[in-house]
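Engineer: Kindly return the folded structure for what I paste below:
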Amino acid sequence: MKADDLQGIFEMHQAMNIEVFYWWCTAIMFMIHAGFLAYEMGASRTKNALSSGMKNILTLAAIIPAFYFVGWWIYNAFPNGLIPIDAAAALPWSPSMRPDVDDMGTGVFFAAFALFGATTGSILSGAVIERIRLSAFLILAVVLGAGVWILAGAWGWHPDGWMLAKLGYHDVGAAGVVHAVAGFFALGVLLNLGARIGKYKDGKPQDIPPHNLPMTLIGLMMIIVGFFGFIGGCIIFNTGETGWTTIYGTRTNLSAFAFNTLMGFGGGVIGAYLSSRDPFWTISGALGGIITVGAGLDLYYPGLAFALAASGGALMPKIGGFLEKRGLDDAVGAFAVHGFCGFYSVVLVGIFAAGFPNVGEGVPDVSFSGQLLGAVVMALTGFIPGWGISYVLKKCNSLRVPAHVEVLGLDLVEIPAKPYPETAPSSTSASSLASTSKPEGTTAQATLR
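Structural biologist: Here you go, the predicted structure:
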């Protein structure tokens, strides 16, 4: 066999290895959504468990096709800002957006990015459980998952993005691009959505415990498993002699990501436990810790990553409590875990990795000012559309379910099934209960409608 033939076989197998790597990253990322499903169903009260689960299933089903038709083009068309460049190859009718035996990259990269988008929708989902209309949620989730986050990705998570070119922005684990954007989007929605009925009494927050805390804890552990697929999808598997690189073209490897992802997990859990002693916040600290070190996964000494993650984990419950005392009912602490820790992560790179050189002629080094400005851009990119679209939905009386439906439970009104049929009250008994607590001037029959 000739040398050229051997080289061709080698290159083909290299390309196949890329496909296999991102294929399994995408598959593992589905565990994130299985985790969110269990997490939110457990965090809901029994009367809302199935509606929370259906919302998660529909999040995936709605965002993935929307990302195919719109999101992938946005990522390729808007690296320079709000004026698109030519990205015809990313349009849904392009030859590259269909099965092609000669293209072993586009499909798997699209799949990984689509699952990133679905993750942003699931982050929003937990914050708004038990009172948002399903239709309103799906509108918001699709805008976030197939539009807002990937616009931020085009700016700050693209090798030609303006935030890299102008600010030297560094965010290899998408702490800002995914988590900060989704968390601040959720914050904007919560300001318009309002708190659950019964959450506040005389202005003081009341505890609304999960109906199944063990399910919630297991769900969060499943999310952590899925996060190894997410983190894997943040690294570039190159052919030839280049090897592994970050999304920005700087050299790295899976070992660096393994060290600091695991240290982020440990630090976040310990920090959250010492700060709260609460089981829910403790396991949430695992996710918060990984996000806290996410922007600099490729740069930190593991001991430093542990310390930074511990600080993020410790601060996270305090941020959640601060918002709760000010009337924001974030049912699962989504802003504290994702919004705050994502913002914090981006800024920390500017403190502890300032001066790190970026690839590309004229691209500035990592700096505190560049990272701080980048974090602010991510926060505003999420918050403004989250608040604006939910405000319009609120004014159209389309954001929140009616009060009597919320009291009765979304499952009984929206879902033709019961989560625990042997133990949950029947429709008849639930109707009787509703008739004793219905809003003044409302009949029991109207309450059920």
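Engineer: all contacts plus neighbour counts: C-alpha atoms, from now on.
Structural biologist: Fine.
Engineer: Okay, buried residues for the one helix or strand Ala136 maps to please.
Structural biologist: Per DSSP states H and E: Ala136 is located in helix 134-143. Within helix 134-143, the residues that qualify as buried are 134, 136-143, counting by 16 or more other CA atoms under 10 Å.
Engineer: how about a markdown table for those, with distance to Val401 added?
Structural biologist: Output for those, formatted as a markdown table (distance: CA to CA, whole Å):
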| residue | distance to Val401 |
| --- | --- |
| Leu134 | 9 |
| Ala136 | 10 |
| Phe137 | 11 |
| Leu138 | 14 |
| Ile139 | 15 |
| Leu140 | 15 |
| Ala141 | 17 |
| Val142 | 19 |
| Val143 | 20 |
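Engineer: and of those residues, the nearest to Met54?
Structural biologist: For the buried residues of helix 134-143, the minimum distance to Met54 (CA to CA) is 9.1 Å, reached by Leu134.
Engineer: Name the next helix or strand downstream of the helix holding Ala136, please.
Structural biologist: helix 149-156.
Engineer: what's next to that following helix, contact-wise?
Structural biologist: Contact with helix 149-156 is made by 71-72, 74-81, 117, 120, 161-164, 169-171, 177-178, 181-182, 374, 378, 381-382, as judged by CA atoms under 8 Å, 6 or more residues apart in numbering.
Engineer: And stretch 167-187, how far out from the chain middle?
Structural biologist: How far stretch 167-187 lies from its chain's middle: 9 Å, per CA atoms, centre = their mean, to the nearest Å.
Engineer: compare with the first, here's sequence two:
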Amino acid sequence: MTIASHPPRRPRRLQEASLAEAPLLMLRSIRGLASQRSLTWLACVPLALLGLGVFNLSAHAAELPELTPAFLANNLFIFVCAILVIFMNAGFAMVESGMCRQKNAVNILLKNLIVFALAATAYWFIGYSLMYGDAVLNGWLYFKGLFFDPAVTADMVKEASLVPTVDFFFQVAFAATAATIVSGLVAERIKFGEFVVFSLVLVGFIYPISGSWQWNGGWLSEIGFIDFAGSSIVHSFGAWAGLVGAMLLGPRIGKFADGKPQALPGHNMAIATLGCLILWIGWYGFNPGSVLAMDETVPYVAVTTTLGAAGGAIAGTLVSQLRGGKPDLTMTINGILAGLVSVTAGCDGFSMAGAWVAGFIGGVIVVFSVALLDSLLIDDPVGAFSVHGSCGIWGTLAVGLFNKDSGLFYGHGFAQLGSQIVGVIAYGVFAALTSWILWSIIGAIFGGIRVTESEEIEGLDIGEHGMEAYPDFAASAK
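Structural biologist: The predicted model follows:
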């Protein structure tokens, strides 16, 4: 007797499955999930999520009142501003890499990319607590444990204030900016690992301690010092830290010959120009966001910020043409950034005309500052100190002149200018001294902070990273 053979059983298709069978069929269709062991481990996922959910509920057990429009508007506004400031990292990367040589592009891009990750980690671990914690040494040092409490309270909702996570998100973007400024000053000759260590300590400890002196009601705030969005707290602070590193490193090979500066042209001015525009746009998070609420001050600050940049752009272009006979694109770029830095400290208190004048003066300063550093045989590849340091100092002092409520030019005497001078000196001395100590310690531990001569000549892309930004271009283009 012949027994009819049955055809092999066809796996049931998902379209034919019942509602109860469908989830299992979907899981089995995923490669690696067909085994019983895989499914057992997968079953643990909902249990883990349940545990996390219970923990989250217990951590936020306090009932919140209905969220008000003002609370939502303020937090959404600062959230967007934080994203704009973080996106400035792209602008810094493009300006720095474009103004430096092709053979170092990967190194520069990686430094600017990793610096935000470093800043976020260090600032989350301890920096935010040091900057906005409770008084340990009143006016000088603050601390409130590691990490920060993200809990939202009913009072925050009622007062339409920022929740801790949004505040941290905004503040860490500023901290990262200070570290990014350092990158420009030490470009094309710093060891990557040593730069990473420096950035971690700078953002985790040095920057937040000095920042608390003003933005957490510290001693500078008590004497009346004003730095609305960080001309000194962020910009000149980062510039001083980078300047010390540049001086310890020494100039790049070929930068100076017989005491005279030699041109080492950037490899991509289109990228540098785009980076400048990204920074300009990002500044609308930097300055208007420092209002820390969505109110009538925000559009006014946006306008003074715009006028400062415009004044700086015009001045940088004019002065470079008068000095060199032709307008210099690099000086227009640096003029825009100089104007932005120049109004950052006082953008809420300047008149519109005062903001334009302050930016214009910043555009003049940046051109002569670049020449001054060259005459001192200090190699600043992208003009970072001239933009953020010299104009950060000027912008801080300009508050004492142009502030409508306390400035000298508005009939309020020298008191505000005196407070601004104290703040400029305090941030300059603290940043330079602590950075010199930190750079020296790092150099002693790791056998110096500068790459070898052969690595510098070949390019940091190959020496430090083993790759090139433009592998299809001729080596002679470097």
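Engineer: picking up where we left off before, what helices or strands is the helix holding Ala136 of structure 1 leaning on?
Structural biologist: With contacts defined as 3 or more CA pairs under 8 Å, 6 or more residues apart in numbering; DSSP states H and E, helix 134-143 of structure 1 has these neighbours: helix 49-66, helix 106-127, helix 368-395.
Engineer: Try it again at 7 Å.
Structural biologist: Helices and strands touching helix 134-143 of structure 1, by 3 or more CA pairs under 7 Å, 6 or more residues apart in numbering; DSSP states H and E, are helix 49-66.
Engineer: quick one, the helix it packs on and helix 106-127 angle?
Structural biologist: On the basis of axes from the mean of the first three to the mean of the last three CA atoms, to 10 degrees, helix 49-66 of structure 1 is oriented at 150 degrees to helix 106-127.
Engineer: roughly how far apart are the equivalent of Val148 of structure 1 over in structure 2 and Cys44 of structure 2?
Structural biologist: Alignment note: Val148 of structure 1 maps to Ile206 in structure 2; criterion TM-score structural alignment. To Cys44 of structure 2, Ile206 of structure 2 is 43 Å away according to CA to CA, to the nearest Å.
Engineer: Those two: which is more packed in?
Structural biologist: Ile206 (22 against 11; other CA atoms under 10 Å).
Engineer: Count the neighbours of the counterpart of Phe259 of structure 1 in structure 2 for me.
Structural biologist: Aligned counterpart of Phe259 of structure 1 in structure 2: Val303 (TM-score structural alignment). Val303 of structure 2 is flanked by 18 other residues according to other CA under 10 Å.
Engineer: Grab the nearest non-local neighbour of Val303 of structure 2.
Structural biologist: Excluding the flanking residues, the one nearest Val303 of structure 2 by CA to CA, 6 or more residues apart in numbering is Met352, at 7.5 Å.
Engineer: Okay, angle between the helix holding Ala136 of structure 1 and helix 49-66 too, please.
Structural biologist: Using the same axes, to 10 degrees: helix 134-143 of structure 1 against helix 49-66 is 40 degrees.
Engineer: Look up how far Ile235 of structure 1 lies from the residue mapped onto Gly389 of structure 2 from structure 1.
Structural biologist: For Gly389 of structure 2, the aligned position in structure 1 is Gly339, judged by TM-score structural alignment. With distances taken as CA to CA, Gly339 of structure 1 is found 22 Å from Ile235 of structure 1.
Engineer: Compare these two (neighbour count), which wins?
Structural biologist: Gly339 (32 against 23).
Engineer: To which residue of structure 1 is Gly98 of structure 2 aligned?
Structural biologist: In structure 1, Gly98 of structure 2 lines up with Gly42, judged by TM-score structural alignment.
Engineer: ah, wrong one, I meant Ala119 of structure 2
Structural biologist: With TM-score structural alignment as the criterion, Ala119 of structure 2 lines up with Ile63 in structure 1.
Engineer: right, and its match touches Thr120 too?
Structural biologist: No - between Ile63 of structure 1 and Thr120 there is no contact under CA atoms under 7 Å: 9.7 Å.
Engineer: Now list whatever residues contact both of these two.
Structural biologist: Contact with both Ile63 of structure 1 and Thr120 is made by residues Gly145, according to CA atoms under 7 Å, 6 or more residues apart in numbering.
Engineer: could you pull out the helices for the stretch 301-449 of structure 1?
Structural biologist: With helices called from DSSP state H, counting those that start in this stretch, the stretch 301-449 of structure 1 shows them at 302-325, 334, 341-352, 368-395, 403-408, 410-414, 427-437, 444-448.
Engineer: With distance to Val20 of structure 1 and mean neighbour count added, can I get the ones you listed in JSON lines?
Structural biologist: JSON lines is the format used below for the helices of the stretch 301-449 of structure 1 (distance: least, CA to CA, whole Å; neighbours: other CA atoms under 10 Å):
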{"stretch": "helix 302-325", "distance to Val20 of structure 1": "29", "mean neighbour count": "23"}
{"stretch": "helix 334", "distance to Val20 of structure 1": "32", "mean neighbour count": "26"}
{"stretch": "helix 341-352", "distance to Val20 of structure 1": "29", "mean neighbour count": "27"}
{"stretch": "helix 368-395", "distance to Val20 of structure 1": "31", "mean neighbour count": "21"}
{"stretch": "helix 403-408", "distance to Val20 of structure 1": "46", "mean neighbour count": "20"}
{"stretch": "helix 410-414", "distance to Val20 of structure 1": "40", "mean neighbour count": "20"}
{"stretch": "helix 427-437", "distance to Val20 of structure 1": "49", "mean neighbour count": "14"}
{"stretch": "helix 444-448", "distance to Val20 of structure 1": "51", "mean neighbour count": "15"}
